[in-house]
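Participant: pasting the structure only:
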């Protein structure tokens, strides 16, 4: 990894720090770039909603979504510990963590993962959520890797909060709820594409995301048009 590539990633994420941005797309970019820069195999982001409920908002694959949902539903795993303590949980060998997270480690190993990390999305006393990183190899993150990973998580936190949200809790709640509502619409649209056109859910998401970016449209709007039958897979490819 070159310094030039690292700088490009930070600029790419910082470019979204405006009054209006697509939170799901932003967090999906965070997940993708974290995998690239930290040599992970998969990643996901869990956010805490306005009432404290945890939600899976961005994932790198369907198997990660399964694992993250399992973690939330069973209240057990690295992200939960990271959220509770507000500190990174890193370089955890899943074999050694069986006593710590028995149900989580069983499912994680079934999905092919051997180690995990969790980094907090935190600013001062505000803890929005956490990002999980998963590896199929037992390759520990170095101190430099952890600095980069936490810096990426910090940019994501700032992007979600925005300066006004630090001062106004109502804006924070609205921003997070918008991201969670977008996620629901996107999941419905992925299901529509699967049922209507037998398109794998991951392919459907990437098509909608590409269409959103080309047309400068919010992901939620694109997803709703898919649900309403206004956009087909062929339309999304144009």
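Facilitator: Thanks, I have the structure now. Since we're looking at a predicted model, the values are computed, not measured. Residues are numbered from 1 along each chain as shown.
Participant: going forward, measure contacts between C-alpha atoms and count neighbours the same way
Facilitator: Will do.
Participant: secondary structure element for the closest residue to residue 157 other than its chain neighbours?
Facilitator: Among residues not flanking residue 157 along the chain, residue 121 sits closest, at 5.2 Å (CA to CA, 6 or more residues apart in numbering). Assigned by DSSP states H and E, residue 121 falls within strand 115-123.
Participant: Show me which residues of that strand are buried.
Facilitator: 115, 116, 117, 118, 119, 120, 121, 122, 123 (16 or more other CA atoms under 10 Å).
Participant: nearest to residue 237, of those residues?
Facilitator: Nearest to residue 237 among the buried residues of strand 115-123: residue 121, at 33.9 Å, using CA to CA.
Participant: Next, the contact list for that closest one, please.
Facilitator: Residue 121 is in contact with 127, 128, 129, 130, 131, 153, 154, 156, 157, counting by CA atoms under 8 Å, 6 or more residues apart in numbering.
Participant: Comparison target below:
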């Protein structure tokens, strides 16, 4: 989509097979949109911290911006780290260097940038994230553009929240389907054993479990091996949509 800073219901169209891919899709759109608003090229990164605490910093392409954001997050001495804590940070190099991070300002200049801004992306489910922009122009993120970046960050955060939730929901659905498929094979194999041995379901399951330990296989794998030898083979698991 093309975002122009209006409409509280706006969403960014981001897709990806992993958390890193979702973050990269987001920052690709974000960098293009903020560059358009700024009227000059702006580089962007997204730093996503997962619920287990592992960070992931991505950009449309590897470069000095990614390296700077990773250093910032790792050392905790820069605007990206501050934004991950939920606070807005602006660095206006040369005109107004930030006295809190002299090493960061030096690294910013060495990377070829003269301005940076990092904004928090408010997520859920234990995630935190920061959207960081870099410019080679001094004082780029003055109040006018800075306010637009803040508004854009709200759209970006909402879009990333929904994308992460959708990915998590798909993973849960896949786990449920795998569980049902496993249960179908085991129950059917138990039925075969019950018929062959005239035993109860519990006894048939114990037989499958014992064989799985002897062969160092999962119970489902033993059940499927048994069913493959049958005329009908391994039964399919059926999923009924809920109305």
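Facilitator: Thanks, I have the structure now. Computed from a prediction, not measured in an experiment: that's the story for all the values here.
Participant: Give me the distance between the residue nearest to residue 157 of the first structure and residue 174 of the first structure.
Facilitator: Plainly put, residue 121 of the first structure is 17 Å away from residue 174 of the first structure if you go by CA to CA, to the nearest Å.
Participant: can you check residue 99 of the first structure too?
Facilitator: Applying CA to CA to residue 99 of the first structure and residue 174 of the first structure gives a distance of 38 Å.
Participant: try residue 187 of the first structure
Facilitator: As judged by CA to CA, residue 187 of the first structure and residue 174 of the first structure stand 20 Å apart.
Participant: How about residue 29 of the first structure?
Facilitator: Relative to residue 174 of the first structure, residue 29 of the first structure is positioned 21 Å away (CA to CA).
Participant: higher neighbour count, the two?
Facilitator: residue 29 (19 against 14; other CA atoms under 10 Å).
Participant: In which helix or strand does that one reside?
Facilitator: helix 23-38.
Participant: Just give me the mean distance for the next helix or strand after that helix relative to the second structure.
Facilitator: Remark: after helix 23-38 of the first structure, the chain's next helix or strand is strand 42-48, criterion DSSP H and E. Its aligned residues in the second structure lie a mean 1.3 Å from strand 42-48 of the first structure after superposition (mean CA distance after the TM-score superposition for the first structure).
Participant: for strand 42-48 of the first structure, packing partners?
Facilitator: helix 23-38, strand 54-59, helix 62-74, strand 126-135 (3 or more CA pairs under 8 Å, 6 or more residues apart in numbering; DSSP states H and E).
Participant: want to throw the ones you listed into a markdown table with distance to residue 182 of the first structure?
Facilitator: Listed next are those as a markdown table, based on distance: least, CA to CA, whole Å:
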| stretch | distance to residue 182 of the first structure |
| --- | --- |
| helix 23-38 | 7 |
| strand 54-59 | 9 |
| helix 62-74 | 16 |
| strand 126-135 | 17 |
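Participant: Toward the C-terminus, what is the element adjacent to the longest helix seen in the first structure?
Facilitator: Assignment by DSSP state H gives helix 169-197 as the longest helix of the first structure. Counting by DSSP H and E, the next helix or strand C-terminal to helix 169-197 of the first structure is helix 201-215.
Participant: Identify the residues contacting that following helix?
Facilitator: With CA under 8 Å, 6+ apart, helix 201-215 of the first structure has contacts from 25, 61-62, 186, 190-191, 193-194, 217-219, 222-223, 233, 236-237.
Participant: Any figure for the gap between residue 46 of the second structure and residue 79 of the second structure?
Facilitator: Counting by CA to CA, the gap from residue 46 of the second structure to residue 79 of the second structure is 12 Å.
Participant: which of these two has more neighbours?
Facilitator: Between residue 46 of the second structure and residue 79, residue 46 has the larger neighbour count (other CA under 10 Å), namely 32 against 28.
Participant: Surely that one is in contact with residue 130?
Facilitator: Yes - under the criterion of CA atoms under 8 Å, residue 46 of the second structure makes contact with residue 130 at 5.7 Å.
Participant: how close does the residue nearest to residue 118 of the second structure when sequence neighbours are not counted sit to residue 34 of the second structure?
Facilitator: Excluding the flanking residues, the one nearest residue 118 of the second structure by CA to CA, 6+ apart is residue 132, at 4.1 Å. Applying CA to CA, the value for residue 132 of the second structure to residue 34 of the second structure is 11 Å.
Participant: now swap in residue 182 of the second structure and tell me
Facilitator: Taken as CA to CA, the span from residue 182 of the second structure to residue 34 of the second structure is 49 Å.
Participant: and what of residue 70 of the second structure?
Facilitator: Distance, residue 70 of the second structure to residue 34 of the second structure, by CA to CA: 21 Å.
Participant: do the same with residue 196 of the second structure
Facilitator: Taking CA to CA, one finds residue 196 of the second structure at 70 Å from residue 34 of the second structure.
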